[in-house]
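Q: Provided below are the primary sequence and the corresponding predicted coordinates.
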Amino acid sequence: MSLDRPVTPDPYELLPAVPSFGVTSADVADGQPLKEDQVYSAGNTSPQLSWEPGPEGTQSYVVTCFDPDAPTPSGFWHWVVVDIPADVTSLDTGAGAGDDSLPGGAFHVRNDFSTRDFAGAAPPEGDQVHRYYFVVHAVKEAELGVDGDASPAVVSFNLAFKTLGRGIVMGTYQH
């Protein structure tokens, strides 16, 4: 079976426009291949992320990592952290190891591996280059209104109505 298919569009360009803010990483260079540490079969370690404060009214943040290039109609969610306090503007390398590594009342929602942590890049062998969108969503409420059993799709649905701004850094990987 061939996995040849068109490149999917940038999923965030398909959402309603919101203000953007800067996101940087000591571990992910925008548009460049991920380090082995961020690969599922290697280090499986979440990258360091820093961001500018969100727009006025930001009460919390959600951080996600999404691969729109997975050979599924819905892409693949690698990391979902909700309810990061508004005064936090960075996550350390490895913060995705579990809820104990997160600030304040932040917690993980299960990813598409069905675990509540960061799951690194894991594209099928020989597939096209995959893009990994590390996104910081500025949220207008202190709590998104989901729990750890929510799916990434439910988190995204809630974000559609509660996002004030969004910052993105994107890495790539091919196996």
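A: Cool, the structure landed.
Q: from now on I want contacts and neighbour counts done on CA atoms only, so please keep to that.
A: OK.
Q: where do the helices sit along the protein?
A: In chain order, the chain shows helices spanning 152-162, with DSSP state H as the criterion.
Q: the strands in this structure, which residues?
A: Under the criterion DSSP state E, the chain contains strands at 23-24, 49-51, 60-67, 76-85, 90-91, 107-108, 130-139, 163-173.
Q: those strands: which one's closest to S151?
A: strand 76-85 (9.2 Å; Cα to Cα).
Q: picking up where we left off before, can you add distance to A153 and give the strands of the chain back as JSON lines?
A: Supplementary listing: the strands of the chain in JSON lines, determined by distance: least, Cα to Cα, whole Å:
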{"stretch": "strand 23-24", "distance to A153": "23"}
{"stretch": "strand 49-51", "distance to A153": "22"}
{"stretch": "strand 60-67", "distance to A153": "11"}
{"stretch": "strand 76-85", "distance to A153": "9"}
{"stretch": "strand 90-91", "distance to A153": "23"}
{"stretch": "strand 107-108", "distance to A153": "14"}
{"stretch": "strand 130-139", "distance to A153": "15"}
{"stretch": "strand 163-173", "distance to A153": "15"}
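Q: alright, now check it against this:
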Amino acid sequence: MRLVSNSWVDGDRIPARFAAGRRDGQGVGFSDNLSPHLAWSEIPQGTQSFALICHDFDVPSRGDDVNKADREVPEDLPRVDFFHWVMVDLPATLRSLAEGEFSRGFTARGKSGPATLHGARHGLNDYTGWFAGDKDMGGQYFGYDGPFPPFNDSLVHHYVFTLYALNVARAPVEGAFTGAQVRQAIYPHVLAEATYSGTYTLNPRLIG
């Protein structure tokens, strides 16, 4: 199976319009947060649906130094996954997602879900946990919300979009499911998978 995009070149820096955060005159702020174009081909026989996950595997495991102007997040700090997009039940006949089709702008308290376009279902992304307890931003964040890495991180972050071809029409998850739950639930049903990636940073030292 093959996954492509015309939003940026595989492995290159993700344009700011697809990110949740960008640098501005005041430092950093919210960006256009457009969901990217994705298209796929070479589908295995027996595919009944697709699942899509986007995750960043460079997220600091501790927040002590995050977004502090007087220091950087250490490069050797252990890193964890942060899920930016979780979607299941994309129909087997579908072959592409248009740029901006699932997200245009950042929605305080999160986009609605789980029901979404094409009869698919969105899971929660990890901004749900990031904003938990925030009186203005706290809520359930369904669907796509793009990169907004710490502005002082010493590492450039990597974002991986993974499309899975499944042998079931409905993924075995219910309710407000997470990326980790989808990974575990679909594992026995994966016929093939393909990835497309990009990088992003808000650290002026790394932008160059």
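A: In hand now; what should we look at? None of the values given here were measured: they were computed from a predicted structure.
Q: and the TM-score between these chains?
A: The TM-score (TM-score structural alignment, normalised by the length of the first structure) is 0.82; 154 aligned residues with a Cα RMSD of 1.6 Å.
Q: now for the strands of the first structure, which one comes closest to S41 of the first structure?
A: Nearest to S41 of the first structure, of all those, is strand 163-173, at 12.4 Å by Cα to Cα.
Q: give the other helices and strands that that closest one contacts.
A: The elements that strand 163-173 of the first structure packs onto, with contact taken as 3 or more Cα pairs under 8 Å, 6 or more residues apart in numbering; DSSP states H and E, are strand 23-24, strand 130-139.
Q: identify the residues contacting the spatially most central residue of the second structure.
A: Nearest to the mean C-alpha position of the second structure, by Cα atoms, centre = their mean, lies H84 at 2.5 Å. When contacts are counted by Cα atoms under 8 Å, 6 or more residues apart in numbering, H84 of the second structure is found next to I53, C54, H55, D56, N125, D126, Y127, G143, Y144, D145, G146, P147.
Q: so can I have TSV of those showing distance to W40 of the second structure and neighbour count?
A: As requested, those are arranged in TSV below (distance: Cα to Cα, whole Å; neighbours: other Cα atoms under 10 Å):
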residue	distance to W40 of the second structure	neighbour count
I53	14	23
C54	15	25
H55	18	24
D56	21	23
N125	23	29
D126	25	22
Y127	27	23
G143	19	25
Y144	18	32
D145	21	30
G146	20	31
P147	22	26
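Q: ok, those vs R79 of the second structure, which is closest?
A: Distances from R79 of the second structure to the contacts of H84 of the second structure, taken as Cα to Cα, are shortest for D56 (9.6 Å).
Q: trace the closest one over to the first structure, please.
A: By TM-score structural alignment, D56 of the second structure lines up with D67 in the first structure.
Q: picking that back up, and the residue nearest to the centre of the second structure, how far from I207 of the second structure?
A: Using Cα to Cα, to the nearest Å, one obtains 22 Å as the distance from H84 of the second structure to I207 of the second structure.
Q: list the buried residues of stretch 36-51 of the first structure.
A: Neighbour counts using 16 or more other Cα atoms under 10 Å place D37, Q38, V39, Y40, N44, T45, S46, P47, Q48, L49, S50, W51 of stretch 36-51 of the first structure among the buried residues.
Q: residues in contact with the first one?
A: For D37 of the first structure, the set of contacting residues under the criterion of Cα under 8 Å, 6+ apart consists of G43, N44, T45, S46.
Q: across to the second structure, which of these hold up?
A: Under the criterion both residues aligned by TM-score structural alignment, their matches' Cα atoms under 8 Å, these that remain in contact after alignment to the second structure are G43, N44, T45.
Q: need these in TSV with distance to L144 of the first structure, can you?
A: Listed next are these as TSV, based on distance: Cα to Cα, whole Å:
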residue	distance to L144 of the first structure
G43	30
N44	26
T45	25
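Q: follow-up on the earlier one: the residue nearest to the centre of the second structure matches what in the first structure?
A: With TM-score structural alignment as the criterion, H84 of the second structure lines up with H78 in the first structure.
Q: sorry, back to before: show me which of the contacts of H84 of the second structure is closest to R13 of the second structure.
A: Distance to R13 of the second structure, by Cα to Cα, is smallest for P147 among the contacts of H84 of the second structure, at 11.2 Å.
Q: aligned partner of that closest one in the first structure?
A: Across the alignment, which pairs residues by TM-score structural alignment, P147 of the second structure is matched by A121 of the first structure.
Q: which non-adjacent residue is nearest its match?
A: Nearest in space to A121 of the first structure, with sequence neighbours left out and distances taken as Cα to Cα, 6 or more residues apart in numbering, is V39 at 4.5 Å.
Q: mind listing what the one you found touches?
A: T45, A119, G120, A121, A122.
Q: mind listing what V135 of the first structure touches?
A: Taking Cα under 8 Å, 6+ apart as the test, what V135 of the first structure contacts is V63, T64, C65, R166, G167, I168, V169.
Q: and if you look at L191 of the second structure?
A: The neighbourhood of L191 of the second structure, defined by Cα under 8 Å, 6+ apart, consists of P44, T47, Y164, A165, L166, N167.
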